[in-house]
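Visitor: Fold the stuff below for me.
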Amino acid sequence: MGAVTSRSVRSKIQLIPMIIAVPMFLQAVDTSVLGTALPSMAISLRAEILHLNMAVTSYLLSLTVFLPASGWMADRWGARRIFCWAIGIFSLASALCGLATSLEQIVAFRILQGLGGAMMMPVGRLILLRSVPPAQMVAAMTWFTIPGAAGRVSGPLIGGILATFTSWRWIFYLNIPFGLLGILLSLKYVPPIKEDVDEKFDISGFLLMGLSLAGIICGLETVGRNFVSVSVTWAMIGVGFLSFAAYVIHNRRDATNAIIPLGIFKIKTFSLMTLGGMPVRIAVGSTPILIPLWMQIGCGMSPVESGLMGAALSAGLFGVRMVMERSAKAIGFRSIMLTSTVLMAGMFAGYGLFTKQTSHWIMFVIFCLSGIFQSMTMISINTLTFTDVPKHFSGKATALSTMLQQVSMSFGVAFASLCMTFTARFHGHSPQNLVTADFPPTFFIMGAFTLVALFSFGRLDRRKGREFAQSKHEPQIEE
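Guide: All right, here's what the predicted structure looks like:
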């Protein structure tokens, strides 16, 4: 009877990462899918494509503004409850977006969708931290990391196919059944997790941090895209950093009740993984814009072909499950991160060596290998980030980590755009008319920049994370 119970508990725990993975994939796809569907949306809604970019930025703005509140809400009302509400809001907003008949409607519904998305990722990660035992953590973080990365890469392909063969509205309708399934499975298999806190909501901190994130990320999103003037871009970024400076002062005055206590950065492992790992996240964040453009402009592929080649990167992401746990046990997380980051940087720089004559099969294999190395690095980061974070800080720590991840991804796009702008001007032509020669230097720079993370990863204790790779304890779960 005991063996049967143990197997039942173990199976229940193994289901949790898979349940969390579904909305993670949907959210990642949602942030990258609309780009290829904007032309058909513009025709349907009778709006200019430039104005429809507001559908992208409004979601991003809402996502970043509400992120800081997610940790406090999960602690106050329970992680499972907030996670289900987040999926529900995201799914409802998706249905409304699919029914939208004007630009104003879709912008309003995308703001609502961003509210749901802001709670899903940090609260989902919090559920894993509080319900999955060390012995299952590597596998859990694999399921948590891979869907998001795969969604960002495959989003443009999914959007292109749906917009071409059906309607752009199905981009949103597809979220509904998966969202309902996620809620039902969460209620059945995810344990109720709630901290006993009676902390007041930090309204001033929430406003300052929200304004900071909105200014920085929205400013970065406009770099090199000609949505607004350069002066407006710098103004938004400037407001973001000034607001963050004001938040730092606010945090020093009331660190106990701060919505995001900056004292978390004093935890060495957390800082090494979040701040030190930013070069890796920046490189990963640049791929949704760099890969499709390079495949089409530099290698002469069609949009669908370039999307399929990007899907090869996703195939590599899923292949990492076969090697990650064994590698962690054999050589440890520190060695994995140092090795996989170097290989990831080499593969990234190698993209710049592709030509129109390069075999598509060779490209496919390289993208698959690159996906494996990227995932090994990212899974290690996600696994180790919270190893030394006290339990009472875990909710706010997951919100802070997600915020930094979002900033890194946005900076990746901005950094890639700036690199291509400089190389285009160096070659004597406008950045609006990119040519093949503009891309290789950008890939070389991004690959070299990734190596900066080695300085942080090298400071990590060799024994860190050993409990995740070698723990043999029986899984426990709160009923």
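Visitor: going forward, measure contacts and count neighbours with C-alpha atoms only.
Guide: OK.
Visitor: OK, contacts around L313?
Guide: Remark: with contacts taken as C-alpha atoms under 8 Å, 6 or more residues apart in numbering, L313 is in contact with 150, 153, 364, 367-371.
Visitor: Of the residues you listed, which belong to helices?
Guide: For the contacts of L313, membership in helices holds for 150, 153, 364, 367-371, with DSSP state H as the criterion.
Visitor: now, which of those residues sits nearest F165?
Guide: For F165, the closest of the ones in helices among the contacts of L313 turns out to be V153, at 20.0 Å, with distances computed as C-alpha to C-alpha.
Visitor: If you count residues, where's the longest helix of the chain?
Guide: Scanning the chain for the helix with the most residues, using DSSP H, yields helix 2-45.
Visitor: now for it, which elements pack on it?
Guide: helix 49-66, helix 103-131, helix 134-165, helix 175-189 (3 or more C-alpha pairs under 8 Å, 6 or more residues apart in numbering; DSSP states H and E).
Visitor: what angle separates the shortest one from helix 2-45?
Guide: Looking back up the chat, that one is helix 175-189. 160 degrees (axes from the mean of the first three to the mean of the last three C-alpha atoms, to 10 degrees).
Visitor: In helix 175-189, which residues are buried?
Guide: Applying a neighbour-count criterion of 16 or more other C-alpha atoms under 10 Å, one finds 175-176, 179-180, 182-183, 185-186, 189 buried in helix 175-189.
Visitor: Settle this for me: G160 is touching S40, isn't it.
Guide: No: the pair G160 and S40 fails to qualify as a contact (C-alpha atoms under 8 Å) at a distance of 9.9 Å.
Visitor: one more to put side by side:
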Amino acid sequence: MIVACALFMENMDSTVIATCLPTIARDLQEDPIALKLALTSYLLSLAVFIPISGWMADRFGARTVFRAAIGVFMGGSVCCALSASLEGFVAARFLQGMGGAMMVPVGRLVVLRSTSKAELVQAMAYLTMPALLGPVIGPPLGGFIATYFHWRWIFFINIPISILGLYMAGRHIENLREDVPRPLDWSGFLLSALGLSALMLGLATAGRHLVSLPVSLASMAAGAALMVIYVWQARAKAYPLLSLDLLRIETFRAGVVGGFFFRIGIGAIPFLLPLFLQLGFGLNSFESGLLTCASAAGALSMKTIAAKILQRFGFRRVLIVNTALASVSLLLIGAFTAHTPHALIMVVLLVGGCFRSLQFTSLNALSYADVETAQMSQATSLASVVQQLAAGMGVTVGAFALQGAMSLQGHQATQAADFPPAFAVVALVSLTALLWLTRLPASAGAVLSGHRHADN
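Guide: Model prediction:
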């Protein structure tokens, strides 16, 4: 519950930002699409600093790192509230991400280390259920504040939650640490940090936001080169920052790599959907938030039965069928029009949220099915980095698809007709996860799901 408190705060903050992007863009006098930088900078910060979260917990203790991370996240929230420009807002979101990078993975690591394999699926569901309240409460709350007050007050919501988290962690979390922590791969950290930053910065600014197109392309090339160097040097190290050898584990590879492509498609929703409802249909932030929270409500309800579905059908069958259903739900969102009844929109978002929630629970659990306890810290770091990169790529791919649709249709300003092609593109990206998931054996993850007919 303590870790879920941190997840609640982070998830609520992210959904609040997504709902209020058009409002924030108007106040900062920026193109709404340019606000993708506020989303990607946060996710980039997570990807950069998550790899050292496990080492810091082993070195300084889980409670110390967890509480420090909450403090940094709270400080970043205050900076967001005081931002007066796009550059300042992006920098403040990056600071928030530094806190989130330590807060959530360290908390998840505590749960993983204290849970048996047989109880892992149920434990992960319990862990995320309170956290899913954030996306339920966040959109309507953020929309209400942005519509009837001012968007800056949104970030002050994190202060009382942070104070509560600091108190609970200090009182109840043991300061677990390793007696002899593994050495930190400093060169690997620098290479991955610079490489990921340059690559994501280039992708996020390719729409001529903040920097010119040649600078964006140069940043992408430099980032890709640094990541290639990292992969080359990591293979020769006994304690690499991110252990790529874990990808040899079949279930981990399917959950992480297959999950990466699925999450790219799903990661575009927080960016595209609020813009679709507000710029395309003319809804205000509050009305948009009331509709989009249906997706999170569906995700929350699915958590209660995910373990039973996996026990009945097994990981492989659930992941394959559910990938197709979740991708179709993206196409249905793109089919909305200004005349679509709001009740029908909520039903589609609710059902789609169920599919996505089941997929995330299944992928998260499957990834650790065959990972040894001694490798759990490394596995958590690698999986978390890939998840955040996928979410950042989802925003970037969604923005590219939206801009491409605008260009093809000759629109200078974003219109409702630009969104269906964008949702079709991200749905196809999500569907490519099947290339990895279909290779799983029927018995994959049977020790977790308890699926008795795994060999059939």
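Visitor: Superposing both, give me the TM-score.
Guide: Here the TM-score for the pair of chains, by TM-score structural alignment, normalised by the length of the second structure, is 0.87; 448 aligned residues with a C-alpha RMSD of 3.1 Å.
Visitor: related to what we said a few turns ago, quick check: of the contacts of L313 of the first structure, which has the highest neighbour count?
Guide: If you count neighbours using other C-alpha atoms under 10 Å, the busiest of the contacts of L313 of the first structure is V153, which has 30 neighbours.
Visitor: pretty sure that one is touching P288, no?
Guide: Yes: the pair V153 of the first structure / P288 is scored as a contact, 5.7 Å apart, by C-alpha under 8 Å.
Visitor: Need the residues touching each of these two.
Guide: Common contacts of V153 of the first structure and P288 (C-alpha under 8 Å, 6+ apart): S32.
Visitor: L213 of the first structure versus the counterpart of A268 of the second structure in the first structure, what's the distance?
Guide: Residue-level alignment of A268 of the second structure against the first structure, with TM-score structural alignment as criterion, gives S286. To L213 of the first structure, S286 of the first structure is 19 Å away according to C-alpha to C-alpha, to the nearest Å.
Visitor: do F165 of the first structure as well
Guide: In this structure, F165 of the first structure and L213 of the first structure are 37 Å apart, going by C-alpha to C-alpha.
Visitor: next one: G316 of the first structure
Guide: Spatial separation of G316 of the first structure from L213 of the first structure under the definition C-alpha to C-alpha is 32 Å.
Visitor: of the two, who's got more company?
Guide: Looking at G316 of the first structure and L213 with other C-alpha under 10 Å, you find the greater number of neighbours at L213, namely 29 against 24.
Visitor: L366 of the second structure and P341 of the second structure, how far apart?
Guide: 38 Å.
Visitor: When these two are compared, which one has more neighbours?
Guide: Neighbours per residue (other C-alpha under 10 Å) separate L366 of the second structure from P341, with L366 holding more: 28 against 10.
Visitor: about what we covered before: so, if you compare the ones in helices among the contacts of L313 of the first structure, which one comes nearest to P390 of the first structure?
Guide: Closest to P390 of the first structure out of those is A150 (30.7 Å), distances taken as C-alpha to C-alpha.
Visitor: Report the secondary structure element holding the closest residue in space to the closest one that isn't next to it in sequence.
Guide: With C-alpha to C-alpha, 6 or more residues apart in numbering as the criterion, A150 of the first structure has its nearest non-adjacent residue at 4.9 Å, and that residue is S314. Element membership of S314 of the first structure [criterion: DSSP states H and E] is helix 303-319.
Visitor: What separation do you get for the alignment partner in the second structure of S335 of the first structure and L434 of the second structure?
Guide: Superposed on the second structure with TM-score structural alignment, S335 of the first structure falls opposite R317. Applying C-alpha to C-alpha, one obtains 11 Å for the distance of R317 of the second structure from L434 of the second structure.
Visitor: sorry, back to before: and the match of A268 of the second structure, what does it touch?
Guide: Counting by C-alpha under 8 Å, 6+ apart, S286 of the first structure makes contact with 409, 412-416.
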